[in-house]
Each structure stands twice: as C-alpha cells, then as structure tokens.
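I'd like to go over a predicted model; first the sequence, then the structure.
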Amino acid sequence: MTTSLNAALARLDQDASLGADAGHVGRIARLRNGSASAEDWSAAATHLLRIDPAMALAVLEHALNTHAREATLHYLKGNALRMLGQAQAAESSLRTAIAMQPAHADASFSLAFLLREQGRMNALVEVMLDLWNHAPRTLQSDQRILFFLCECGRYADAARLLPALLAAYPDHVEIARRAGEVAMVLGQFEDAGKHLRRALALNPHQPSAWLRLAHTHRFSADDDPDLGLLRSARARTDLDADAQSAIRFALGKALDDLQRFGEASEVLAEANRNWRAARPWNPAAFLASVEKPLRPRAVAQGKGEEGVIPLFIVGLPRAGTTLLETLLSCDSAVRSRGELNWIDALAARLDDKADAATVQAAGSLYLRQLIQDDAPARVYIDKNPLNFRYLGLIAAMLPQARVIHLKRNLCATALSLWSQHFAHEAMAWSYSFDDIARFARGYRKLMTHWLAAPPLPIFELDYETLVSDPDTAIASVRGFLQLPAGSAPANATSTAP
C-alpha cells in the first residue's frame, strides 16, 4: 500500500464528519485489507473529493487496479483530476467512464462542464446529444440536458430535442416556456408565440413568458388576441408582483407598437415604479468603480492567439450594439459571441494587485470562451455594453483587444431603457430617469478617463451615423479593425427603438 494511499485512509479514519456513518469502521477495514468493493472505494473517494482531491486521486488510482471496469470510479477520478487542474487527463478518465456506461449522466455532465471551461462548445454538444441518445427517457434527465444546452447558448441544438419533449410532456409548463424561448432566439416567432401562450395557459405566474410574448410580433390592430390577453392579465389580482411587472412592460410595448403613446407611458410608468420600489438601485459600488476603475498593474505577456482580435462593443445599453454586431457579422472573418458575462465574472475575482500569471490565466480563460471550437475567424465580438467598466482589466488581460465605443443621444437611450424590462441586478438603475441620468454621468466620466489615456485602441461611433449612413460607418470600423475593404450593407434596421 503506497504512502499516499495510507495517508488518505488515515484522513478518512480521523475525519469526525464520518462518525455518524455506522458502516464507516467496517469500510475502512475493508479498504485496508483488500476486500473492499467498488462501492466502498467510491464512497471513500466521494468524501475525499470534498476535502482533498489529491488524496481522492490516490484512493481512486488504487481502486482501479482491482476495479478497472467500474465506470463510476473513472468518473470520480476524472473529477479529481479536473479539480487538480489536469484537464487533459480528466477528459480521458471521463470519456473512459462514458465509454463503459454511455448513460452515465454525471460523467457526461462533468465532461460537458470541463469542455465548457475550455470553450469547446461543439464538443460539449456532442456529449450532451450522445447522452440524450443513451439515457432513459425521464422528465428529470430530459430537462437537465435541454436546460444545460440553453444555458450554454446552444439553442439550435436544444431545438432538436423539443419535438420529442413536447410530445412526451404536452402539459409541462417549463418545457412549453423553454420551447417558446428557444423559438424566440432562433427567430421562429410564430412558434414562439404558440409555445408561450401554452405555457401561460398552464401557469400564468411566469414573468419571462409574458414579456417574451409581447416581443413575438409587432402589434398592429386593436383586436390582436395577445393585446386582449395582456389587458386581462393586468386586471388580475391573483398574480405575484414579478408577473404583474412583466405584464405591464409587455402591455406597454404593445401599446407603443399601436402608437398609443399616452396609455403606453402610463402603463410603463406604473411598471417601472413598482419594480424600482421592490428593488431599488444602490449606486455605491458603481460609483466607487468610476472613481477607482480596476486596472491590474501586471499585464499578460504576448499577443494571445495569433491573428485573433477580441472586439468589445461598449457604451450604454440600448445604444445600438446589436445593430453594429449584426452589420459586422456579415463578414465571415467576424464572429459574434453576443453578450458574454465573463469579463464581469473575472473582474469579481481579480484586483489591481493580481500578478502577471493570474492576469495571463484570466485572459486565456476568456479567450477560450470567445474563440470556441467552431470555424476560425479573425475578429470575435463581445457586445456586452457594460464592459466599459472594465477596459483597464481588458487591456491587462488582452493587450491585442480593440474597443468600439458606441454613443447615442442620451434622451433617446434613456427612453429606450425605461421602456424595457431587464430584470437583472446589473440593470437596476434603468427603472427611473433619475437613476438612468446618474448612471449615465458615471459612464461618461469613466469613458472620459479611458479616452484621456486609452488603455487599448478605441474607436468612437455615433449610433445616429450608423443608422443614417451604415456603409460609411461600417467601412470606417473595418478600417479600424484592419479588415480588407468589403461591401457594407446597403441599409440598417435598428433594434434599439
């Protein structure tokens, strides 16, 4: 018996938290005398994973000498290796477990999480679909796969599963709602409306379903059935506050479509007032970040992936980032990843004192999420507008990055923000014009700071120019990105009213 294994068993023996386990003493004895079952080794390793992955690995390597065909032991070994930062070996162990037991859901999800950390989204989808094909059809298993694919932004792949799920569970509210959400993302608005109405008929206490229903189409007639549905829902007294807020934002959107601006303003004012009263914005953290923006002293070395340009489109939300993203993405050399939340997450883990190795690792992690494992491109877009808060961090992690600062008339932006329901803590400032103005002052102050001594190349673009003269605007942006001259779109359709 190896020294490391003896140490692991001694740790198990001493761990007071196992004292309540009546079979603990007998299990340790079996582990020591060589008569332990695979279940004994699995129980020991599972406990050690919570306190010391290296000890768990020692136990598992010994166990696999006598139980090499036990899929769960390979799965646990993969988890130990993953926790120890040995990604390649972890992947090998997890794939071994899945090969032995294709319906091993925990091994499949552990591998999928590992692949997501590496930005290997296509490989992740293969693992999930393989599990779908082998796992027993149960509601819990099916939902787990569907929801994970949606969480990873793989809506087209999730859509492949929905016909079977809708047929098997026609009265399941979460599946109906998720089907509507997937259809919305894929631009299948008629199907989205059908699924969302079904979900609301099953359970009207669903804020997101009400909100999305209003965005499945532009309202053009007073007798639109969805308008009647929203008016009736507004009059109900049995729905919770979150659902009522969403209904009012949805109704406000419908009335605005119908150019009933007075009534729309009244409904939206009520919606904003109620939401803000329940969730007031605390500006302290944001204002502190404006006064002292995060900028690590250490800088990542090198230029990251050769020839790859991370492009950050920043500004106030509703300033036209989606329009610019759409126009740029017409070029196969440009790929958009939408609004990623990784920069915000990394900012929460780093500070000005982070060393070069930590900054480099953070940049590498982010690049993996940006580049992924699909067809290569030269420019990768992250259009999360609130990344303007972190340009110093971005410069430290990704010195090869570029920034487009998209500006729009503040009054138009404020009205657009006030008319939307974001239901997100980071957007708590968008529910009153006073809060919007305060946030905008901080945003302008911070952008003035960055522009005074740009940490990265920054290109400023007016939204109004992008809409009125998209050809010239996109040509200028392409020049900034050092992309070859190409034909810009002849017209632009704004998504930021």
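Arrived safely, thanks for sending.

Please make it C-alpha for all contacts and neighbour counts, starting now.
OK.

any residues touching stretch 183-194, and which ones?
For stretch 183-194, the surrounding residues in contact (C-alpha atoms under 8 Å, 6 or more residues apart in numbering) are 155-156, 159, 179-182, 212-213, 216-217.

one more time with 7 Å, if that's ok
180-181, 213, 216-217 (C-alpha atoms under 7 Å, 6 or more residues apart in numbering).

so how far is the first residue of that stretch from its last?
10 Å (C-alpha to C-alpha, to the nearest Å).

Can you mark which positions in it are buried?
Within stretch 183-194, the residues that count as buried by 16 or more other C-alpha atoms under 10 Å are 183-184, 189, 191-194.

if we can go back for a sec, go ahead and build a ChimeraX selection from the buried members of the contacts of stretch 183-194.
Buried subset of the contacts of stretch 183-194, written as a ChimeraX selection, criterion 16+ other C-alpha under 10 Å:
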select :180,181,213,216
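
out of the contacts of stretch 183-194, which are inside strands?
Secondary structure defined by DSSP state E assigns none of those to strands.

Use this one as the comparison:
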Amino acid sequence: MAADPRMEAQKIAGLLQAGKLRAAFKAAKGAMKRWPREAFFANLAGLALVHDGDSRQAVAYFRKAMALNPGFPEPAQNLIQALVALDRLETAQATLDKLLAKRPRDPELWYQQGLCHMRAGRAETAETAADRALELAPKMVKAWLLRAALRMDRGDFAGALEDCRAAERRAPQSAEVAMRLSEALSGLRRDAEALEAIARAAALDPGDTEVLHRHAVLLNQAGRTDEAKEALKRLLTLAPQSPDGLYDLVQLQTAEENAALLPQIETALHKAREDSARLLLEFAAARVHGQLGDAAAEARHIAEGNAADARLRPHDFAAAEAQCARILSQFPEDAPPPAAEPLAGPVPIFVLGMMRSGTTLTEQMISAHPAVFGAGELDTAARLTMPQVAGEAGFGADEAAALARAYRAALPEMPESTRAFVDKMPANYRLIGYLATALPEARFVHLVRDPRDVALSIWRTHFPAAAMGFTADLEAIAQMANLYRRYMARWQALFPERILDVPYAELVQDIEGWSRRLAEHCGLDWVPEMAAPEKNPGAVRTASVNQVRQGVHSRSVGAWRKHAEALAPFVAALDPALWPDLDAG
C-alpha cells in the first residue's frame, strides 16, 4: 500500500505539538524527498526550525513551500512572522504588500501587517492594520490582543482593557487572553484584579511558562514572596534553564538556597546562545556569588552581563545630550515661565531623581497616607511632552494648559477619598519645567544620593526597558549622571520653593523625621504609617521591590567604597564642575 503524504504530514504535526522539534524537522526533510511537489512538508520543516529558535534557516523552507504552491496561504504567513522575528522588516513589508495586493480582504494578512508595523515602531499604522483585521474578522482574538498591546504601549490602558474584554468574550478559556487582561488591569493600577486574572491564566494553562513568570512577578509585587517563589519553582520544573525564572528566583532566595541553585544557573549559562538570555543568567550568577562572599566572581559575572546588555542596546549619549539642550533652551534661567491655572483634582506629587536613589522607598512612605494614591512609574508625562522634547513644538501657555488637561485625563482611576497621588517616574527630572508650569498645584520631591552608590546599584542590576541601555556601561552611567545634574541645576534655579531635596543618606537614618517633612511639603497631615513604608500593602513594580519590603536600613550608604576599583571608569567620567561637593573618600 502506497504511503499517504497527508498521514505523514499529520504525524509530523504531532511531533511539533509534542515539542519534538528536531525529530519533526528530520521527518519533514525526509518527506520532502519522497514527495518533492508537496508544499506542506517544506512548511512543516520551516515551522520546526522556527520553534527551535532558527528563524533564519526557516525562511528558505517557507519560500520553497510558497514556490511549490502559491495558493497555499500558511507558508506566506509563516514567512512574514519569521522575517519579523529576524528584524528583516523591509523584506517582510514587501512580501505583505504583494500579498495584500492580491488578497486585500484577508484578515490574517492585515494582522501580520499590524505586527510588522508594530515591530518597526510605526504604532499608528499598526493600529490601523489591526482595526482593518477586526473589521474583516471580528472574532479574530489575536487581532483584539494586538490592538490591546498597541494601546498599552501608548498608555491607553482603558482602551486596552476594552479590547482584552472583547477577546475574553470570544475566548473565555484562553490563558493568553487572561494574561493580557492582567497587563491592562495592572496598567490601570487595579492590582487585585490583575492578580486574579493572571491566577486564572495559570489555572487555564499550568504549563505556560510565560504565564507562570508573570504570575510570579505580580505575586512578588504584591509582597507575597513565598507564593512568588513557588510559582518560579514550578516554572523551572517545566523549563530548568529559563533565564527569567532563574534571575527572578535568586532575587528572592537566601544564600543557602541560591548555592544549591548555582549549578543549574551555570548549566544554563553554558547552553545559552543569545545575549538576551546570557545577560540575565550572568546577573543571576553574580547575585549568588555576591551572597556567598566571592567578590571576584560576582564582579566578573556583572561585567559579562553588562557587556551582553551593551551589545543588545548600545547607548546614544549624543542624542541624550541634544535632548537636554533642547529642553533647557525652552526654560531660560532668567525667564521663569508663567504658570497655568491650577485644575481641580488630587494634587500631583512627583517623586524623582536618579534611578536607584530611593524613589521607591519615598513613594511607599508618602502613599502610606490613607488619602494618597500610589500611581507608580507613570510614563504619561514623557508621552505627552514628546513633541516639545523632540523640538517639534514650542511650549507656551496654550501647550501648558493642554498638557495639564491631558495629564489628568490619562490618570488611572483612584479612590474617591484621594487627595493626592504619587507619580514616581525617576526620569521625570528631565521634565520638571513642563510639569511645574502646567501643574502649579504639583509638589516635587527630589531624591539626592551619592552618585557612586547610585552607579554601583545600577551596575549590579538589570533594567530591561529600552531607554535604559546606558545602565550597562559605567562611563555612560556617568554621562547620564552629569546630564541629570545639569537638569536639576536649572529646575532648582527656576522653581526653588517647589522642589524638596531629600538626601538619601539622611532619609534612611531618620525615617520618621523625614516622613514628617515629606508630609508638610506635600500638604498632608502626618500619620505614623508614613514612617513604616515596608508595611505599605500597595504593589511595588520597580527593581527595588525586594529591598523595600525588608524595612529601612543604611547598609548601602557608602557601599561604593568596597568597589572603588571597579567604579573607577564611572568616577573618572563625572564632571567635577557639576559635582563640586563630592568627597574623595
């Protein structure tokens, strides 16, 4: 009896579903020789390669499948996804344009168009493509999720929540939908609901490692550390070499627990091929060696992790310097801008400064007040001032009034009793001129910390955000510290009464005294809870999540001295004219 190619294809598809990727690829290649005119074997070979992390080689197989059967849509869609994964966006777009010219009412192609534009940073055209996909196929769940992701990227978490709810109505048993729903709820600071959604996702698909990881992250942010550890251990049972799982778990464990985990980290490091995986594993290994007292090994792994990070995200200091010049040129020191009219609503309290300077601790202190809402690190101000920051628009009275209205309109929902809220995006130090002008009712709390302690903390920590590429290079950290000093000198000259400087070293020595000063500056009556920030039940979403739960201490003050040799490139790049009060000790 002659072999049936369709039965063979089903067998190969079964291997793919079982995760037996190399066996599937080998079987698909064998089938291509037996049935050289059948396109689906080349397509299956390409899929096996993609799932095994080799999109580059997969491209040739998808092209072969398309040549064998131009009317077979799946290889073309897979080709586009592979090209997008490889960042070959122009080629992907050219392929899409040809296919859309032939099939303009194909919702899958419009969905792929949206993905391609999203990856290329063309958010507006990506959303238009997602809209078109949904017009053609309102039941396409992944198109709802794509548009939700695009809306979250531009800070429209309410719109994203609507899209996630629409996806949920169409796929109520989808773990991915529940996970994206949790992301939208987190963006709206609806933390309890976000945790419920991700717990539901984990129940729907206990084997989804991405879901397990997000569940662990949200549990940890909520202060449920033991449960977060258990979720990470389940993840590592399924994926023993998971960089995210290993990196996050070592942050939560004791030295003894991490010593037992070290061989697993070293095995994962040995097998890791991509810098994106290596950098997390290097930082995980560094954390363990630091706990075990091996300073040399800790320093080596930190250096390797930062080197991998720097290869992925080279820092453009010239662009940052040009941005600083553009912003400061709009606020000359001898001409303070006239303030806009204050708007009704809770008082904004901006907690800012260099990253790792104590902003999370300070937010937890202020938001422990029952009438204060902790909004976390909002990117709202940065998004709304993009035209001014880019030099594409001026900043007069009309723009200031528009900024105030738009900023308040974009705020997350808060309890009715809220009198003030904290926006603790550290990098808002760049934008004080805009914010102080647009929001005359706002208060500013500026954390001041020894830049060498800041640099040490940054150097030992991985920051995944795209704008944080400078954190992987000591000289770049110093350059950004110099720019920070230039910004703050201008704002303190223009708005001296509006900005409270809080020295970190003094704050951790006298938490009650400084909590009283913070209350006074923010127009609040002091409550004892403000002096116990570690008891604040609010979620913490920053790299300081684990430190802030430990209670206030001064162990990190002056810690740079033990690492003075490693920090030498940073200190050498500091501008002494900008840091005249920096002691040599």
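Great, that's in hand. The shown structure was predicted, so the numbers you read here are calculated from the model rather than taken from an experiment.

Superposed, what's their TM-score?
Taking TM-score structural alignment, normalised by the length of structure 1 as the basis, the two superposed chains have a TM-score of 0.70; 409 aligned residues with a C-alpha RMSD of 4.1 Å.

returning to that earlier point: helices - which of the buried residues of stretch 183-194 of structure 1 land there?
Using DSSP state H, the members of these that fall in helices are 183-184, 189, 191-194.

how about the residues you listed, which pair is most distant?
Taking C-alpha to C-alpha, the two most distant members of those are M184 and K194; they sit 10.9 Å apart.

now the strands: where do they sit in the stretch 401-550 of structure 2?
Secondary structure of the stretch 401-550 of structure 2 (DSSP state E, counting those that start in this stretch): strands at 420-423, 443-448, 499-503.

Tell me the counterpart of R177 of structure 1 in structure 2.
By TM-score structural alignment, R177 of structure 1 lines up with H213 in structure 2.

Doesn't that match belong to a strand?
No - per DSSP: H, G, I helix; E, B strand; the rest coil, H213 of structure 2 lies outside any strand segment and is helix.

how many neighbours does it have?
24 (other C-alpha atoms under 10 Å).

want to throw the ones in helices among the buried residues of stretch 183-194 of structure 1 into CSV with distance to G228 of structure 1?
Rendered in CSV, the data for those read as follows (distance: C-alpha to C-alpha, whole Å):
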residue, distance to G228 of structure 1
A183, 23
M184, 21
F189, 19
D191, 19
A192, 18
G193, 14
K194, 16
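
quick one: contacts for L239 of structure 1?
Residues in contact with L239 of structure 1 (C-alpha under 7 Å, 6+ apart) are H205.

Closest one to K77 of structure 1 out of the buried residues of stretch 183-194 of structure 1, please.
Once C-alpha to C-alpha is applied, the member of the buried residues of stretch 183-194 of structure 1 that ends up nearest K77 of structure 1 is A183, at 38.8 Å.

What distance do you get for the closest one to C150 of structure 1?
11 Å.

Could you do A168 of structure 1 as well?
Applying C-alpha to C-alpha to A168 of structure 1 and C150 of structure 1 gives a distance of 19 Å.

So between these two, which is more surrounded?
More crowded of A168 of structure 1 and C150, by other C-alpha under 10 Å: C150, with 17 against 13.

My reading is that the more buried one lies in a helix. Confirm?
Yes - counting by three-state DSSP, C150 of structure 1 is located in a helix.

Wait, it touches A158, no?
Yes - look at C150 of structure 1 against A158 with C-alpha atoms under 7 Å: they come within range, at 6.4 Å.

Please name the nearest non-neighbouring residue to the alignment partner in structure 2 of M397 of structure 1.
Under the alignment (TM-score structural alignment), M397 of structure 1 pairs with A438 of structure 2. Excluding its sequence neighbours, the residue lying closest to A438 of structure 2 (C-alpha to C-alpha, 6 or more residues apart in numbering) is A400, at 4.5 Å.

Residue in structure 1 paired with the one you found?
With TM-score structural alignment as the criterion, A400 of structure 2 pairs with V359.
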